[in-house]
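K.L.:
Compute the structure for the input listed below.
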Amino acid sequence: MTIMQNDADFAVRLAGGDLAVDAERWDLPLRFLCGFASRRNPKRPFLFVSRVLGRHLPVHPQVMRMAHRRLGAKLDSSLPGPVVVVGMAETAVCLGQGVHESWRLMSHRDDLLFIHSTRYKLRHPLLSTFEESHSHATSHLLYQPADPIDVELFADCRTLVLVDDEASTGATFVALSHACRTQMPKLERIVCVTITDWMGVRKHAEIRAEMPARTDFVSLLEGSYRFLPSDAPPPVMPDVTGNGSCKDHLLTRNFGRLGLRKSVPLPESALAIRAKVGERILVLGTGEFVYPPFQLARRLSAMGADVRVQATTRSPIMEGNDIHGVIEFEDAYEDGIPNFIYSVRPGQYDRVLVCYETPPSTVQTPLVKLLGAEPVFFSDAKV
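P.N.:
This next block holds a predicted model:
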């Protein structure tokens, strides 16, 4: 239920209370950028649901690309290098790489490295861990880049760019920056990049005081929020933390966890997919694997198809407000935990492509059958 709405302010009644936001500066309208929903999480029962991210809601790939480019254009091309861009798992993996790729193409710099945090253990040198205290899955891992040259670049980093879909307290940025700082003795600058920034001026000042280097904030919208909890019983959060086993046998290619200078080319399995003009296609990423599916969606859109991008997630959200429909199924990483897709109905699209970085043995058969989908595997395919 909407309580009130105008160009800058919005208030909504959620399952656990009332959320009000005040937009103070924006490049694009509030309701173009995000909606709102209730999380099945007693630590934070509300959610800013991005309309340009391609995660919880289906988004046209051109809209996602526009958001990447707008944020990339806000990064100063003269920031001291080398620069490391870190995307936050799982929600901002695609956003982080999209910002990195857009900025790389705009700035023509070759000293930019993208890497993303992950929830999955690998038999690979670990640089640091940090906690996202309010999350449904709190622990993040950050691995050493695979290429020795990139290991040196990471260690020589002078500017750290941290990318997340939204910021409300800034605590995750503080935790991640200190985790990285231990491996970056030359660090001078930090830039926190988000689609929507709800921290407000006072919180910005507090966060700057806690950061280990000079810090700036970049977003498409800045504002503040207030949440008034109700006396409703707190939601029960499912266990979505995973079993902690090593996933090397599943994650055989580096799509960003071990550092990339530029995006990985699409494999033949994806390049072989053709689309008809006007065909309604949903391209689904799985978990932390979203940027290559986004690339595939852009390719199909260029063929004239009406394409949307979305991704499965371990984030538990209630139906209602801007979430219309919940489909639950098991994850594709052998954790045996529930995953979800939101606001998708069987028969809504002419074609659904579920994209996997994991082997064919991990295909989520109930999801594929329900949506009449085609699995597309990127892991061991030729490029």
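K.L.:
From here on, just use CA atoms for contacts and neighbour counts.
P.N.:
Fine.
K.L.:
any idea how far residue 33 lies from residue 361?
P.N.:
Residue 33 sits 37 Å away from residue 361, going by C-alpha to C-alpha, to the nearest Å.
K.L.:
Sorry, slip of the keys, the one I care about is residue 122.
P.N.:
19 Å.
K.L.:
which of those two has more neighbours?
P.N.:
residue 122 (19 against 10; other C-alpha atoms under 10 Å).
K.L.:
Touching the helix or strand containing residue 106 from outside, list them.
P.N.:
Residue 106 is located in helix 93-107, with elements delineated by DSSP states H and E. With contacts defined as C-alpha atoms under 8 Å, 6 or more residues apart in numbering, helix 93-107 is touched by 53, 65, 68-69, 71-73, 75, 77, 85-88, 110, 112-117, 162-165, 262-263, 288-291, 294.
K.L.:
For the stretch 101-250 of the chain, which segments count as helices?
P.N.:
148-155, 171-181, 200-210 (DSSP state H, counting those that start in this stretch).
K.L.:
Do I have it right that residue 310 meets residue 287?
P.N.:
No: at 10.3 Å, residue 310 does not count as touching residue 287 under the criterion of C-alpha atoms under 8 Å.
K.L.:
Following up with a second sequence; could you model it the same way so I can compare the two?
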Amino acid sequence: MYQETELIGIAKRENNKKRNYLVVNKLQGKHVPVEPKLALTMFQELAKQVKKDNEGKRLLLVGFAETATAIGAAVAAYLNCDYIQTTREHVEQVNYLFFSEAHSHAVEQKLIKEDMDVAIPLADRIIFIEDEVTTGNTIMNIIHEIEQKYRSRVSFAVASLLNGMDETALRKYQEYNISMYYLVKTDHSQYEKIADNYYGDGSYTSIMQDLTCHYTDELLCTNAVNARRLTQGEVMQEACVGLWNQINAKYVFDKVQSILVLGTEEFMYPALFVADKMERSGLRVKFHATTRSPITVSSEDSYPLHSRYELKSFYDEERVTYLYDLEQYDQIFVITDAARNNSESGENSLLMALKAKNNKTIHLIRWCLE
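P.N.:
From the prediction side, this is the model:
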């Protein structure tokens, strides 16, 4: 069983008056670089809890963007059930269910209504997948939205790596008969004070200028699956195998090399899957992803994040995105589902950050429906 001190560090949100702290999971592979096997093992432990209590049920898993998309896809792959993630991105020619995330820097979340129209009548239970649940309000918002729109008899549950809900919030969920699965129970009562005590004197670099530079090479992979649309765990898993096979066929790996596999914002699980395949083949691999979250960084050893690059997003050049604790590697694989016509400025911005850490061999892998 995991311990709180093993998994989390408390960081300070930047310019967020709603909540000044952020719980950073050191094994999740979002903000902190991690060995892929550690992240996937943790996700599978959560999946085992869900499976044990839901044998024979038809499940729809909903992973929350952006931090829980890899968790949700991994649990869906383990259970081989229906899966869809929330998104903040634009999807062409669809309608949305909207709901809010009150404490976040980016409050609007969406589910594609046409896919929910198909999935909900077939489901016995909808399970929301999160990295951490604190108040439960965001999930309750979408539950109310679903109940109002569909009048379905489907039941609900929540599965998260961490659960920081207080007794009042837990009691509310019990009254609604919403099951809770989690690996570690956390107590948030001191987190605000902990965050306030950090100096925020880490390394900050902004790379927002629009300069053209070039990756070592670019590979466009086929047969992409978009988890913003309804899919199935086995379908996603098979597609990720195909992604890995295309990458493995093109590149030659020296087993003594250090490799970084980097996902982009909501797009995490396929990149994590590839990173795991590399690690299983004997390579030294780390995985993490860019993020929308503006987090203060600090030089203090006890603080979870020490350096930050401020970049243009792969998905919208007007959006700021961030990358934390970047190091030097022998090879870097940036794996994204961003279409080429959306991402040139973001690609250049990230590449300049990678080169600033003296990374020289940087591959761009594009896995998207374009």
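K.L.:
Check which residues of the helix holding residue 106 of structure 1 are buried.
P.N.:
93, 94, 95, 96, 97, 98, 99, 100, 101, 102, 103, 104 (16 or more other C-alpha atoms under 10 Å).
K.L.:
tally of neighbours for residue 152 of structure 1?
P.N.:
Neighbourhood size, residue 152 of structure 1 [other C-alpha under 10 Å]: 12.
K.L.:
One more: residue 178 of structure 2?
P.N.:
Residue 178 of structure 2 has 16 nearby residues by other C-alpha under 10 Å.
K.L.:
What separation is there between the counterpart of it in structure 1 and residue 79 of structure 1?
P.N.:
Correspondence of residue 178 of structure 2 to structure 1, assessed by TM-score structural alignment: residue 215. Between residue 215 of structure 1 and residue 79 of structure 1 the distance, using C-alpha to C-alpha, works out to 12 Å.
K.L.:
Identify the contacts common to those two.
P.N.:
Between them, residue 215 of structure 1 and residue 79 share the contacting residues residue 189, judged by C-alpha under 8 Å, 6+ apart.
K.L.:
OK, contacts around the closest residue to residue 119 of structure 1 other than its chain neighbours?
P.N.:
Using C-alpha to C-alpha, 6 or more residues apart in numbering and skipping residues adjacent in sequence, the residue nearest residue 119 of structure 1 is residue 140, 5.3 Å away. With contact taken as C-alpha under 8 Å, 6+ apart, residue 140 of structure 1 is in contact with 89, 117, 118, 119, 129, 130, 131, 132.
K.L.:
residue ranges for the strands of the stretch 51-200 of structure 2, please.
P.N.:
For the stretch 51-200 of structure 2, applying DSSP state E, counting those that start in this stretch gives strands covering 59-63, 82-85, 96-100, 108-112, 125-133, 155-163, 179-185.
K.L.:
out of those, nearest to residue 223 of structure 2?
P.N.:
strand 82-85 (17.6 Å; C-alpha to C-alpha).
K.L.:
Could you tell me where the closest one falls in structure 1?
P.N.:
The aligned range for strand 82-85 of structure 2 in structure 1 is 113-116, by TM-score structural alignment.
K.L.:
Then stretch 277-287 of structure 2?
P.N.:
Against structure 1, stretch 277-287 of structure 2 falls on residues 299-309 (TM-score structural alignment).
K.L.:
buried set for the matching stretch?
P.N.:
Of the residues in stretch 299-309 of structure 1, those buried (16+ other C-alpha under 10 Å) are 299, 300, 301, 305, 306, 307, 308, 309.
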